[in-house]
Each structure stands twice: as C-alpha cells, then as structure tokens.
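S.K.: Okay, structure incoming, though there's no sequence with it:
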C-alpha cells in the first residue's frame, strides 16, 4: 500500500512540474546589501520618482518634426537639471534618427532599425511596443525590498513539455530607445557574461559581449554611449549583487546622459 502511494505521489509531482511554475528557496552565503548600498539605492529610487514625473510633464511639450526628429517646445516647469538632461538625451536620439538607426511616429514612440538592434521596440514589429512605463513600475517594489531581510533567495523554474523556459520576466530583454533616453534589460545568461567581463577589466567590451549574448544587437552594432557609461558606473560586483537578490533572473539599466546617477534593478 505504501509503495503504491509513493508511486502515485511521484506521478503527481512530475505532472505538476511539467505543467506549472515552481518556486523554491535555496540557501546562499552571499552578502546582503550593506547600509551604504541601501542608501545609494534609496537615492536612486528618489531620483527615478522625480525623473518619471519630469518625463510625464515634459512629454506634453514634445513635438515631432517632419524629418522624424523630436523637439521640446516652450519651457516646461521642471527642474533645470532634469530638463537639460532630457535635452541632451534627445539630441543623441535625434542624431540616431538622422543616421537611420531609429525612427519615430506621431505618438512619440521610438523604434529601432532591426538591422542594428534585434530585441527592443523594432520598426518591423510595432504591434509589440513596450512603453517606458513598464520600466518604472517596480520603483515602489524596489523601495520595499530594501526593508526586507533577504535571507535565502528564491529561484523560480518553469517546466513545460520537458523543456525549461527561462524568460518570461519583466522588463523583456532588449535595448529600448525612448524620446528621453534608454533602457537595457539583460537575461541571466547575459548578466553573468557582463559581470565576469567587468570583473576581468573588459569594460565596454563586456557590455557589447553581453548584448550580443542576449541577441540584442547585431554583429558590429554600437551600444549607445549612455548605456556604457551607466553600466560602468556600477561595476561587476554590484550588478551581481542586485541580480542575486532578485533571484538571478537578470537585471536592467535605465540610462541617459545624466546629471543624477543611473539606475539598476533586477527583473521580476
């Protein structure tokens, strides 16, 4: 009777693994965020809250020109440093529009040329546009996470049809251009390539290698300077720690030619 029960239980467990997601905790002795790191993240989070409000205000003043470039009309009532940052970002976006790397529509959406960028908001796949709001949704969650004793991390595994699928996390993997700046989201595999490369002193080459590993850019395509400066600002050790506390699902960066610090958080 007992053996029969074990066989039935085994079948049930296997069936559940095949058709559902499983989350389980594993112990790890990696360090948690230090007080100084928590303070740095809190400052970043506040910057992001302010910047998001600024984007929404300035967006009402953004107009699209006949050649597809973008322009801020009038003087939005926002902090000068944020407005100067956005204008600098927009100048870089306009440069890439003129070079044919990016294009825009009347809704101020920015699309990438698939000959340069293969994952992101692509001009040949406009129906699957990822709005920038998706990248700001986790700000409150990030703030709450700082007050939690991380302890054991949680690893989520999905199994379907005998194959492990690794990436249904948000934000989706890709390099995204918006009228105000850039977002870069990396899966776990690419994140670890980035971390190892940065720790080995590879610098910008590590960022290109990570983007290539994630299938984000084509061979020989350039990674925007704003993205490179943001990633290098954090360094491999800190990126690895943020990835770790998120359960090793990858990370994303919010980047621009900034007067405040860039932003990194884990995908979820």
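M.R.: That came in fine, so what should we check first? In this text, all values refer to a predicted model and were calculated from it rather than measured experimentally. Residues are numbered from 1 along each chain as shown.
S.K.: alpha carbons only for contacts and neighbour counts from here, please
M.R.: Fine.
S.K.: which stretches of the stretch 1-150 of the chain form strands?
M.R.: 21-26, 62-64, 70-72, 102-104, 110-112 (DSSP state E, counting those that start in this stretch).
S.K.: export these to a markdown table and tack on mean neighbour count and distance to residue 240?
M.R.: As requested, those are exported to a markdown table (neighbours: other C-alpha atoms under 10 Å; distance: least, C-alpha to C-alpha, whole Å):
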| stretch | mean neighbour count | distance to residue 240 |
| --- | --- | --- |
| strand 21-26 | 12 | 17 |
| strand 62-64 | 16 | 37 |
| strand 70-72 | 18 | 36 |
| strand 102-104 | 23 | 31 |
| strand 110-112 | 25 | 28 |
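S.K.: ok, and here's another one to check against it:
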C-alpha cells in the first residue's frame, strides 16, 4: 500500500464512497522551540483555512509526550493518543490522510504514529497544504467518534540499545543535516556527532526542488547507494524523532520497511556513557 497521496488523487477519493479522514498537523520546527521556548503550533494557520473537514492535531501535545529522558519528542501515552484519534473520527476501517504546511515532517510523524499503532491505511499528502488547489474552510468540524484502538508493533520501534545494535547488524540512517552528523555544528543537543555505525542520509534528499517526494524508483536507488539491501534490517533516527519519520515515510514509499528510534540524538547524546562518532564516516 502506498504511503503518499497526491492532491488530485485526494480530490478523487474525497468524492468517493469511502472518503478518508483528514488530519491537519501543521507545525514548524525552530531552534528556539527545541531549546525550550513556548510551543508555537499551527492552530492559527488552521483557523485561517484548512482542507474542508480536516481536524487539527497538535504534534507537541498529541503526537509526543513532554520533553524528558526519552528525548525532545518521546512517544505519547498510547491510550491518550488513541482517544485523540477517535475524537478526530479515526476508525480502523476508514482511510486517513494527513498533511502539514508542506515540509511533511509533522505529517510524517502522524503517519508513523498511526502505522506504528496498527492503522492499516494512512497516507501523507505530498507537498502538504501548498499542493492543494481546492477550496479551504474555516469551519471546525465535529466528526463522529471513531473506533481506532492502538495496537503497537514493537518491531517498528527502536530504543537506544536497539539502535546501537542495528548500526552494527544492519543499516542505521541518520536523517539530520550532514554538518550535524559530522559533529561540525550542534545547535541543540549536548554534543555533536552521530551514533557509531550510522550512515548520513539527510531528509532533504528525499525530495525534489519542489519539496515533493522523489519517485519510488529514485528513492530506492538513493537508499541502495547508502547500503540498504533486502538482506539487512533498516532503522532511522534524527534529532528528536520527527524528521526521521519523514525518512521512514520515504523508505516506505520505496517499499522498504524501517524501524524508528524515537528518542533519536536528543536522547542518545544526553547520556554521557553513550559513544559518539564524529566526521564523515560511520565508524
């Protein structure tokens, strides 16, 4: 099943017999927010105009637990996450389409959360809201309660020890910018560098100049060049588990399953006992 949907495809499905539930997950990463400044979610943008029928979902409050020992965006309480999804109208038998302001990091986090907890049909709107050419609405919908019950897949999730082991036994992709991977700069976390054995795979290289995902064949070629093969498990991480979901989404679009280290570098680097590699090589 595809993980990505285009705007024309979404228009077609919204007029069909089983239109998808729409989730608006607009959210903007900023260094100030990452450093602990008050959250600036996308509610104002949502109120100004959203896809008709879309329900707003707050990444910081509903797709993550508070910043703590598990990194900047730990997993939320899954019972609470399930309640949020049901209030948004999410049911296991109905497809879901998520979108954000165009970067697709936040939408990918929502996609990953739903896939990790067992929803069978979730896709991300390629290009986000800017790709939508139809009308927008300012009406806040009140959907009927859904029936979605989270059933997490442990194989899709990595902890710090699991990430370290996968870097040795498979392919662990680091979705952050190359300069952070190499340890040349680190604007947020305690120390720069990467998990030993991890391969640099910046999220920005999953998309073309228009910000939309590369075709599946090009994504497969990209990941193959990074060492991904059918014979080895694949994992991904980033700074706090958000842009890594974008990498997991790109891998899924290429037909490659991958596990996500949600704690990511924000958790790993906070523990002085964890080894740190620097430079361009995995080590």
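M.R.: Thanks, I have the structure now. Remember, predicted model here, so these are calculated numbers, not experimental data.
S.K.: tm score of chain vs chain?
M.R.: Put the two chains on top of each other and the TM-score (TM-score structural alignment, normalised by the length of structure 1) is 0.25; 122 aligned residues with a C-alpha RMSD of 6.4 Å.
S.K.: Would you format the strands of the stretch 1-150 of structure 1 as a markdown table with distance to residue 2 of structure 1 included?
M.R.: Below are those laid out as a markdown table (distance: least, C-alpha to C-alpha, whole Å):
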| stretch | distance to residue 2 of structure 1 |
| --- | --- |
| strand 21-26 | 26 |
| strand 62-64 | 71 |
| strand 70-72 | 72 |
| strand 102-104 | 65 |
| strand 110-112 | 61 |
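S.K.: quick one, which of those is nearest to residue 245 of structure 1?
M.R.: Nearest to residue 245 of structure 1, of all the strands of the stretch 1-150 of structure 1, is strand 21-26, at 12.0 Å by C-alpha to C-alpha.
S.K.: between the strands of the stretch 1-150 of structure 1, which gets nearest to residue 159 of structure 1?
M.R.: Closest approach to residue 159 of structure 1 among the strands of the stretch 1-150 of structure 1 is made by strand 21-26 (6.5 Å; C-alpha to C-alpha).
S.K.: Who are the packing partners of the closest one?
M.R.: Under the contact criterion of 3 or more C-alpha pairs under 8 Å, 6 or more residues apart in numbering; DSSP states H and E, strand 21-26 of structure 1 touches strand 153-160.
S.K.: and the strand it packs on with strand 21-26, angle?
M.R.: 150 degrees (axes from the mean of the first three to the mean of the last three C-alpha atoms, to 10 degrees).
S.K.: packing partners for strand 153-160 of structure 1?
M.R.: Contact here means 3+ C-alpha pairs under 8 Å, 6+ apart; on that basis strand 153-160 of structure 1 packs against helix 2-19, strand 21-26, strand 163-165.
S.K.: got those as a markdown table, with distance to residue 96 of structure 1 columns?
M.R.: Formatted as a markdown table, those follow (distance: least, C-alpha to C-alpha, whole Å):
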| stretch | distance to residue 96 of structure 1 |
| --- | --- |
| helix 2-19 | 44 |
| strand 21-26 | 41 |
| strand 163-165 | 35 |
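S.K.: To residue 143 of structure 1, which of those lies closest?
M.R.: strand 21-26 (22.0 Å).
S.K.: Could you tell me how many residues sit around residue 47 of structure 1?
M.R.: 16 (other C-alpha atoms under 10 Å).
S.K.: same thing with the one 10 residues further on?
M.R.: Residue 57 of structure 1: 14 surrounding residues under other C-alpha under 10 Å.
S.K.: And the helices in the stretch 101-250 of structure 1?
M.R.: With DSSP state H, counting those that start in this stretch as the criterion, the stretch 101-250 of structure 1 has helices at 133-136, 139-145, 188-199, 204-213, 225-234, 236-245.
S.K.: which parts of the fifth one are buried?
M.R.: The neighbour-count check on helix 225-234 of structure 1 (16 or more other C-alpha atoms under 10 Å) flags 226-231 as buried.
S.K.: just the second one next, same as before
M.R.: By neighbour count with 16+ other C-alpha under 10 Å, helix 139-145 of structure 1 contains the buried residues 139, 143.
S.K.: ok, back up a step: out of the strands of the stretch 1-150 of structure 1, nearest to residue 252 of structure 1?
M.R.: With C-alpha to C-alpha, the closest approach to residue 252 of structure 1 among the strands of the stretch 1-150 of structure 1 belongs to strand 110-112: 18.2 Å.
S.K.: ok, residue 160 of structure 1 touching residue 18?
M.R.: Yes: at 4.8 Å, residue 160 of structure 1 and residue 18 qualify as touching, with contact defined as C-alpha atoms under 8 Å.
S.K.: Neighbour count for the two, which is higher?
M.R.: residue 18 (17 against 14).
S.K.: roughly how far apart are residue 163 of structure 2 and residue 267 of structure 2?
M.R.: 12 Å (C-alpha to C-alpha, to the nearest Å).
S.K.: more crowded one of these two?
M.R.: When residue 163 of structure 2 and residue 267 are compared for neighbours, residue 163 comes out ahead with 31 against 26, by other C-alpha under 10 Å.
S.K.: Sticking with the more buried one, tell me its helix or strand.
M.R.: helix 160-169 (DSSP states H and E).
S.K.: next SSE after that helix?
M.R.: Next helix or strand after helix 160-169 of structure 2 toward the C-terminus (DSSP H and E): strand 171-174.
S.K.: list the helices and strands that next one packs on?
M.R.: Counting by 3+ C-alpha pairs under 8 Å, 6+ apart, strand 171-174 of structure 2 packs on strand 199-200, strand 234-237.
S.K.: Comparing those strands, which comes out most buried?
M.R.: strand 234-237 (a mean of 28; mean count of other C-alpha atoms under 10 Å).
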